[in-house]
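# Need the 3D shape of this:
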Amino acid sequence: MTETLLDEHQDWTGQWWRPEDPDNKVPGVLTYSPDEGLRLRLIGGWKYNVTRPGKNGSTIITDELQRWPVVVGIGDGKYITLLSVHVTTARSFSLGGMFGTPDKLELRAHTALVGVHIDDPDEPAFTAASAHVEDMTVWSRRTGIQETHYFGPERDLTGTIELKHLEALTVESGPLTAKLSHYAWHPHSERTRSQTLTRVREHQVIRFEREEPQSFEYWLDLLGGMADLLSLSTLRACGIISMSVFLPPTPDDWPDDHPMRDQPHEITVYQVRVVKPKPDAEALDLRNYVLTLDDLPFEDLLPRWLEVRDRFAAARSMILGLRYVRSGYIETRVVTAVAAAESFHRALDPAPPIPPEEFKLLRKALLEAAPADRKAWLSDRLTEHSNVPTLKQRLLDLVGRVGEAGVRLVHEPEVWAKAAKDARNNLAHVGTADNDLNHLHAVAEVTASLVILNLLHELGVPQDRLRNAVDEHPDLSHAAKLARRVLCNDNSIVMQIAAVGVTVVDD
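I've put the predicted structure just below:
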C-alpha cells in the first residue's frame, strides 16, 4: 500500500484547459510543494487581464488578473482538477501577446484533486473521505504490534515482533458513518553492508461515509474537524498527513468478475493548510494528551464531537487558532481568548439575568421616567439583547461548569475574571492596555485553557480527568501557575477552593 504525503513534493506534466473552453489546451507543469502550495506553469496560456466594456464600444483592460473556479488537465496520465485558481505572473514577448494570449502564464491553485475532472466545485459528487492525521495513532490507544523480549543466560537476548490487523471502529451519526481504521504494512527488511534492519509500520486513518453524495467542501470540513479534535486532545497543532475523497463505484466500467466493480474511486487531495504536517517529528509523550480513546470510547466521542464542533464553532475556531498560530501580538491573543470564552458561553444559551416579563416592565418604567430628548438614546440601549449576563458573570459561569478543575486552573475566580474583563475592555473599548506584558500573557493563557476545559467537559470528559489534566499537562499546569503567581500574586502552595467548598493542597 502506498500513501501520498502532504509533506512531499510532487509534479505532473501534461495539458491544461478551462472547462468552458476545452478546445484551448495548453501544455505546462503542475508542482506541489508543502511550503509554496500548488503552482501551474503554462507554455502559452489564456487571456489573463480582466476587461470591462468602455464607452463607444471600447474595451478597458484593467490591472486585475483573472481568477477561475476550476482548471482541469491531464498530467502524467492522471485526470486533475484544480480549484480556486488565480493568475500570479504573465509574460508576453510581443505587443500582441499583451492583448491576446501570453507566452508564459503562471497560476496558483488552492486545491488539486488528482484522479477526477469536475466542472462545478460545489457539485455533490463524493460519497466518502478519509484522512491520516498527526498523533492519531497514539490517540487511538490501539496497536496491532506486539513485542516480546527474552533475557536468557549469558546475555542471551531474543524476542519476537508480531503484527496483527485490527478491525475498524465504526459508529453512525445520523446519515453519516465514521470509521477509525487500522493500516499496517508487511515487515520490510533493509540490508546494508553493516547490518540488516527490519521494520513494521502501522497507523490509524479516519474515514467518513454517506450514501447520498456530498460536495467536496462538506467532506473537507469533516476532515478538518478531525484535525481540530486531535489538536484539542494534544493541545498542539496537528496537521493532516494525507487525505482523499471518494467517488461512487462504477460497476458498468468493469467486467462482471472484476474486484473493482463495487469499489469507490479514490481521489487524492493536495492542499496547503495552516498547519503543515511533520509526520517524521517525534511523537508526544502520553502525558501530553488531555484526551484519548482511553478516556472516551470512539462510539461515544465521535458523535459528541460532531455536535460540539458545530454548536461551539466560533469558540472552537478562535481557541484552536491560538494553538495553530503561536506567534503574534499578545494583545491580539488576549482579545481572542476572552472572545472565545464569551462566544462559548453565549452558545450555551443561558437564561437572562432578569425574567423577560420583568425586564419589559422595567424598560417601560425607565423610558417613561426619562426626559423626552433622552428616550431614543435609552431605548437603543435597553433592548432584549441587553438582558444578558455580563462578561464577568459569563467567565465565572465557565469556571463553575468544570468544577474543581476550573478553580485549580484560575486559582481565584473573582480575581481572574476581573483581570480578563478589564484587559479585554481596555483593549477593545477604551483603546488602552496594561503595559505589563506578563499580566496580559497570563490572562490569555489562563482564559484559553479554561475554554479548553469547557470544550472537554462538553465532550463528556470526566471531572477527575479534567482535574488531572490541569495538574499534569505541561500547558495547563503552566497556565495554573501563571494564574496563581501573576494574576493572584500568590506564591503559596495552598489553593483555597472556596467556590466548591473544599481545600486542595497543591503538590
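
# rest of the way, CA atoms for contacts and neighbours
Noted.

# all strands of the stretch 101-250 of the chain, in order?
104-114, 126-133, 145-152, 156-163, 169-173, 176-191, 196-214, 240-247 (DSSP state E, counting those that start in this stretch).

# and the ones you listed, which is most packed in?
strand 126-133 (a mean of 25; mean count of other CA atoms under 10 Å).

# ok, and what's touching that strand?
Here strand 126-133 makes contact (CA atoms under 8 Å, 6 or more residues apart in numbering) with 204-216, 219-220, 223, 226-227, 230, 238-248.

# Identify each buried residue in stretch 308-323, please.
308-309, 312, 314-316, 318-323 (16 or more other CA atoms under 10 Å).

# Show me which of those residues is closest to residue 359.
residue 312 (27.9 Å; CA to CA).

# Identify the residue nearest residue 251 in space, chain neighbours excluded?
Once flanking residues are discounted, residue 251 sits nearest to residue 261: 4.1 Å by CA to CA, 6 or more residues apart in numbering.

# Can you tell me which of the buried residues of stretch 308-323 is closest to residue 464?
Distances from residue 464 to these, taken by CA to CA, are shortest for residue 308, at 20.7 Å.

# Proceed likewise with the subsequent sequence, for comparison:
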Amino acid sequence: MAEQCEVTLLVCDSLHSKRAIFPQDGSPDTQTVMAMMVIIGKHVSGEEGEAFAAAEVSVEDLNLWATSSSFGASFGISEDKIDGTGSILVKPVEVQAVTVDGAEYHLMHTNTWSPFDGRKGGTVASVRDTVFIRVCPAGPFALSDALKAARLIRDLIALATHRAAGVIWLRLEVAGTESVSPDGQPLPRRRANVLCNVLCSPAVLGSPAVLGKHDAKAVDLHHVFFTCEELPFEEIVPRWCKVYDRLQAAINMILGLRYAPALFVENNLLMAVGAAEVLHRSLGIDEKPFPEEEFTEMRDAMLDVVPEMHRGRLKEMIRNDPKLRDRLRALAARPDRDAIAQLVPDIDHWAGRTTQARNDLAHEGRTPKHSIDELIAIVEATTAVVILNVLHELGLPAERQRQIVREHPQLRAVCREACDPEPNS
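Here you go, the predicted structure:
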C-alpha cells in the first residue's frame, strides 16, 4: 500500500541492498528495485490473473486520426467585417463502437476544464479534448491482454501516421468493483493505472517504442496515410484486428524501421527485405515454380544419381518455393498499379537489384555492386511496397493509395529516386 492505494510491482530487478551486520532473518534492511511494470490501484499476482473488466488507452495523434472533436467556433460578421462577437463551443461527441470477436471497442472523448487563469496581461480559459479507445472484452481479462490491446491500438496509429506512436496512458477498470449509489444509480468501477513511463519498455509492449507525450505538437495531417475519414472506425478496427493477427511479423519489422532504425543501411536492408519475404509468406500467395507431382519426380531423379551420404543434405537444398525475386514481383502486383508505378517504374529492375543486394550481403558479407545511395533507395522502395500492401489489405481505396504516393514527403522522395533506375555505383 502507498498512500492508501494498492501498488503492484512486476518484473523487478534489485539495484541496491543494504543489510545489517547480523541480520536475524537474512533479509535486507533496505532494498532499491527497478520495476518494469507498475500498477497503481490494484494488487495482482502476475500478468495472467483475470482481474480487469475494461481497458482505456490514449495514444499520440489518436485525436488527429479520429477526425472528430468536441470543439466548435463561431464568429460574428457584420457588413463583411468581424464585429467582435463570437463563441467557442464544447459539445459532446457521439461514441463510435464496434464489436470484434466478442470485445467491444469504443472511440470516446473526454473534456478536462481548467479554472480561469488570471494573468497580469489578461485572463486565460482552456479546455482539453482527449480522445481514447475503450476496450471491453466479453469477460474478465488479464494484464497481458490489456497490454496486447494497447499494442494493437498503438501500432494501428503508428501505421496510419507513418511514425513512432507512443502510448500516453493506459487505464484499467478492476473487475468485481461494481457498486451503486444510495439513490440506486450505478457507480464507476475502481480504476488502476499503468505508469506511462513504463509503457515505452520493449518488455511491456513487446517491441521498441517511444514514451507518449500528450503536449507535443501533433503530426501534420498531410503526413498521415489514413484517418477515420477514409476508413471509418467501425470498418478499420475489425479489418486491423484480422490483418494484425495474420501479418504481425511483417508489420512489426516495418514499424521497427520507424521506431528504431538502424545506424547502418545494411541492417535496414535486411529488415526491409525480410519484411517483404515474411509478408509474402503470410499472405499465402505462393505460386510453386513447378507442379508438385512434376517437382517430386525431378527431385527423386536427381537424388538417385547422388551418393547416399549426400542425399539428405541435397534434399534439404532442393525446394519448390518461389525465389526472393518472385516474391518481390508478386508483392508489387497487389496494390494499385498506378501507385506502384510511381514508386518502382521498372519492377523487374527493382526486384533484381534488391535480390542481388540482399544475397550479396547475406552470403558474402558485403555489397560490392551497390553504392550506399542505391542501398538506401532499395530500402525505401521496398519499405514503401510493403506498406502499400498492408494498406491494400486494410481496404484503403486505390485513389487514396495514389494520393499518398504523390503527397507524402517520404514516398515522394522514393518516387524521385525511382526516376533514375540506374545504379549509382
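
# still on that earlier bit, can you redo the strands of the stretch 101-250 of structure 1 as TSV with distance to residue 74 of structure 1?
TSV is the format used below for the strands of the stretch 101-250 of structure 1 (distance: least, CA to CA, whole Å):
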stretch	distance to residue 74 of structure 1
strand 104-114	9
strand 126-133	20
strand 145-152	41
strand 156-163	39
strand 169-173	36
strand 176-191	30
strand 196-214	24
strand 240-247	18
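
# any chance you could map the helices in structure 1?
In structure 1, the helices defined using DSSP state H lie at 95-99, 136-140, 216-234, 298-311, 313-324, 330-347, 356-369, 375-381, 391-401, 403-410, 413-425, 437-458, 463-472, 474-482.

# superposed on structure 2, where does the fifth one end up, distance-wise?
In this case it means helix 313-324 of structure 1. Compared with structure 2 after the fit, helix 313-324 of structure 1 shows a mean deviation of 0.6 Å (mean CA distance after the TM-score superposition for structure 1).

# what stretch of structure 2 does that helix fall on?
Using TM-score structural alignment, helix 313-324 of structure 1 lines up with residues 248-259 of structure 2.

# contact partners of the matching stretch?
Contacts for stretch 248-259 of structure 2 (CA under 8 Å, 6+ apart): 155, 158-159, 162-164, 207-210, 244, 268, 271-272, 274-276, 278-279, 383, 386-387, 390.

# can you rerun that using 7 Å?
With CA atoms under 7 Å, 6 or more residues apart in numbering as the test, stretch 248-259 of structure 2 has contacts from 163-164, 208-209, 271-272, 275, 278-279, 383.

# circling back: quick one, which of the strands of the stretch 101-250 of structure 1 is nearest to residue 484 of structure 1?
strand 126-133 (35.5 Å).

# Check the spacing between the residue positioned nearest the centre of structure 2 and residue 15 of structure 2 real quick.
Centroid check for structure 2 by CA atoms, centre = their mean gives residue 155 as the closest residue, at 1.6 Å. Taking CA to CA, to the nearest Å as the criterion, residue 155 of structure 2 is separated from residue 15 of structure 2 by 32 Å.

# Same question for residue 315 of structure 2.
53 Å.

# Ok, residue 64 of structure 2 next?
Counting by CA to CA, the gap from residue 64 of structure 2 to residue 15 of structure 2 is 41 Å.

# Looking at those two, which has the bigger crowd around it?
Using other CA atoms under 10 Å as the criterion, residue 64 of structure 2 and residue 15 rank with residue 64 on top: 19 against 9.

# The more buried one matches what in structure 1?
Residue pairing (TM-score structural alignment): residue 64 of structure 2 is matched to residue 138 of structure 1.

# Likewise for residue 116 of structure 2?
That one, residue 116 of structure 2, aligns with residue 189 by TM-score structural alignment.

# One more: residue 283 of structure 2?
Aligned partner of residue 283 of structure 2 by TM-score structural alignment: residue 348.

# burial count for its match?
Residues near residue 348 of structure 1, counting by other CA under 10 Å: 10.

# what's the answer for the one 4 residues further on, then?
Residues contacting residue 352 of structure 1 under the criterion other CA under 10 Å number 14.

# so how far is residue 344 of structure 1 from it?
16 Å.

# wait, what's in contact with the counterpart of residue 172 of structure 1 in structure 2?
When structure 2 is aligned by TM-score structural alignment, residue 172 of structure 1 is paired with residue 99. The neighbourhood of residue 99 of structure 2, defined by CA under 7 Å, 6+ apart, consists of residue 105.
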